[in-house]
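K.L.:
got a structure for you, letters missing:
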């Protein structure tokens, strides 16, 4: 679960950096979107690298969900009788208790995101527009409810990351008494940066700062 989570975190960082290119203007953003489909040419056919990346990410998502389900079942089997009282976690209590439901919402968000900007099924501009035009149309001020949905979903992604990255440090044996505080700060900072990075573009478009 930690390894697949790490793969997904690396993808989120790279995806966030690419999204921020929208602030450089339509030409730069469209060039970036075109580059994603032509990287590796002419050594490999068109879209080969992107397709392989999508396959790896798809497998990582499936294995991540399978790992989460398997661990939950093992935990229940290990202690079929519930604790009389639960000790509340202070730093990560809310994140811990909402990981399961947050994960489901994140999965629904991924499906919507693919239908919107990969398959163009729910995008207002459809397949005939440029990548820049599709993103701007998505978060047009008249579609403020989409922006709110996007922001809430990204905040849940950030919450999921906060607890997930911290748990990964534990699972991979990287945590010690000496670096525990630093790793907590790193997990929190990474989650905040990724969340803000993804929120920046839709909010800017909705308020007219990018058009």
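P.N.:
On my side now, so go ahead. The structure presented is a predicted model; accordingly, all values stated were derived computationally and were not measured.
K.L.:
CA only for contacts and neighbour counts going forward, please
P.N.:
Fine.
K.L.:
where exactly do the helices run in this protein?
P.N.:
With DSSP state H as the criterion, the chain has helices at 2-19, 26-38, 48-78, 93-97, 99-117, 131-138, 144-171, 180-206.
K.L.:
out of these, nearest to residue 85?
P.N.:
Residue 85 lies closest to helix 93-97 among the helices of the chain, at 14.8 Å (C-alpha to C-alpha).
K.L.:
putting a second one here so we can go through both:
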């Protein structure tokens, strides 16, 4: 009697990688480093505000012309936004799924309700990520779409930034989000290096130092703009 053997089709290797814990951690590491690179470039651009309205507005206009004449106006900018949104979706999805997987693996809470040797930054990673996601939506509505900025003027980014940070509660939202960002980078950079296999006692110290420096530079670089507006250095 002949027996029929069912052939099981193996899922694509990329899907297998994504479903694995190390795959999700690797996606988080790579997308996280991409965000750090973007934030450094974005911060450097923001600091052009100290050179005056003409310089800052020209920089904003230049961003829309990157790739010209090969690319039409804003094509590069929208391409960059698409990549960042895709990276954000992957980063958040991987984080949520890993968190659920971790809770399923350990249904009993840790003693005293916390993991041993976990730093303050580690404890704030989850809530910090949620805070940053909410702030990102606000930031787009505020300075990109102009919906949340009552004095928004299309094509005048210098004016929009000054008008925005002239409101105390907007600064408060911005400062809280940036402090969360600093904590996120400080711990996330070290975690990404561990995931990508960059380990060792000497390297570990160097990576932690680098992560701290990046967190301080990025947080401080973004914070100096609202501080300058509030202090009247930029008006």
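P.N.:
Now that the structure is in, tell me what you want to look at. Small disclaimer: the values here were computed from a predicted structure and weren't measured.
K.L.:
In CSV, list the helices of the first structure along with mean neighbour count and distance to residue 125 of the first structure.
P.N.:
As requested, the helices of the first structure are exported to CSV (neighbours: other C-alpha atoms under 10 Å; distance: least, C-alpha to C-alpha, whole Å):
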stretch, mean neighbour count, distance to residue 125 of the first structure
helix 2-19, 16, 18
helix 26-38, 16, 15
helix 48-78, 14, 23
helix 93-97, 15, 36
helix 99-117, 16, 10
helix 131-138, 20, 6
helix 144-171, 19, 15
helix 180-206, 18, 15
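K.L.:
Tabulate those in JSON lines, adding columns for distance to residue 86 of the first structure.
P.N.:
JSON lines is the format used below for those (distance: least, C-alpha to C-alpha, whole Å):
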{"stretch": "helix 2-19", "distance to residue 86 of the first structure": "25"}
{"stretch": "helix 26-38", "distance to residue 86 of the first structure": "48"}
{"stretch": "helix 48-78", "distance to residue 86 of the first structure": "15"}
{"stretch": "helix 93-97", "distance to residue 86 of the first structure": "11"}
{"stretch": "helix 99-117", "distance to residue 86 of the first structure": "17"}
{"stretch": "helix 131-138", "distance to residue 86 of the first structure": "43"}
{"stretch": "helix 144-171", "distance to residue 86 of the first structure": "19"}
{"stretch": "helix 180-206", "distance to residue 86 of the first structure": "23"}
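K.L.:
which one of those helices lies closest to residue 84 of the first structure?
P.N.:
Across the helices of the first structure, residue 84 of the first structure has its closest neighbour in helix 48-78 (15.0 Å, C-alpha to C-alpha).
K.L.:
For the residue nearest the centre of the second structure, give me its contacts.
P.N.:
What sits nearest the mean C-alpha location of the second structure, by C-alpha atoms, centre = their mean, is residue 35, with 4.8 Å. Residue 35 of the second structure makes contact with residue 84, according to C-alpha atoms under 8 Å, 6 or more residues apart in numbering.
K.L.:
what do we get in the first structure for it?
P.N.:
Counting by TM-score structural alignment, residue 35 of the second structure lines up with residue 8 in the first structure.
K.L.:
Check residue 151 of the second structure too.
P.N.:
Aligned by TM-score structural alignment, residue 151 of the second structure pairs with residue 125 of the first structure.
K.L.:
Distance check, the residue of the first structure most remote from its centre against residue 51 of the first structure.
P.N.:
Largest separation from the mean C-alpha position in the first structure: residue 84, at 35.9 Å (C-alpha atoms, centre = their mean). The gap separating residue 84 of the first structure from residue 51 of the first structure is 50 Å, by C-alpha to C-alpha, to the nearest Å.
K.L.:
what do you get for residue 165 of the first structure?
P.N.:
26 Å.
K.L.:
cool, and residue 133 of the first structure?
P.N.:
Computed as C-alpha to C-alpha, the residue 133 of the first structure to residue 51 of the first structure distance reads 23 Å.
K.L.:
Residue 149 of the first structure too?
P.N.:
To residue 51 of the first structure, residue 149 of the first structure is 28 Å away according to C-alpha to C-alpha.
K.L.:
Could you do residue 76 of the first structure as well?
P.N.:
Distance of residue 76 of the first structure to residue 51 of the first structure, computed by C-alpha to C-alpha: 38 Å.
K.L.:
ok, now residue 96 of the first structure?
P.N.:
With distances taken as C-alpha to C-alpha, residue 96 of the first structure is found 33 Å from residue 51 of the first structure.
K.L.:
What of residue 119 of the first structure?
P.N.:
With distances taken as C-alpha to C-alpha, residue 119 of the first structure is found 14 Å from residue 51 of the first structure.
K.L.:
Equivalent analysis for residue 12 of the first structure, please.
P.N.:
Distance of residue 12 of the first structure to residue 51 of the first structure, computed by C-alpha to C-alpha: 17 Å.
K.L.:
same deal with residue 128 of the first structure?
P.N.:
From residue 128 of the first structure across to residue 51 of the first structure, the span is 21 Å (C-alpha to C-alpha).
K.L.:
what's the answer for residue 80 of the first structure, then?
P.N.:
Distance, residue 80 of the first structure to residue 51 of the first structure, by C-alpha to C-alpha: 43 Å.
K.L.:
Residue 86 of the first structure now?
P.N.:
Distance, residue 86 of the first structure to residue 51 of the first structure, by C-alpha to C-alpha: 45 Å.
K.L.:
Check residue 30 of the first structure too.
P.N.:
Going from residue 30 of the first structure to residue 51 of the first structure by C-alpha to C-alpha gives 19 Å.
K.L.:
swap in residue 167 of the first structure?
P.N.:
Residue 167 of the first structure sits at a distance of 30 Å from residue 51 of the first structure (criterion: C-alpha to C-alpha).
K.L.:
can you check residue 172 of the first structure too?
P.N.:
To residue 51 of the first structure, residue 172 of the first structure is 29 Å away according to C-alpha to C-alpha.
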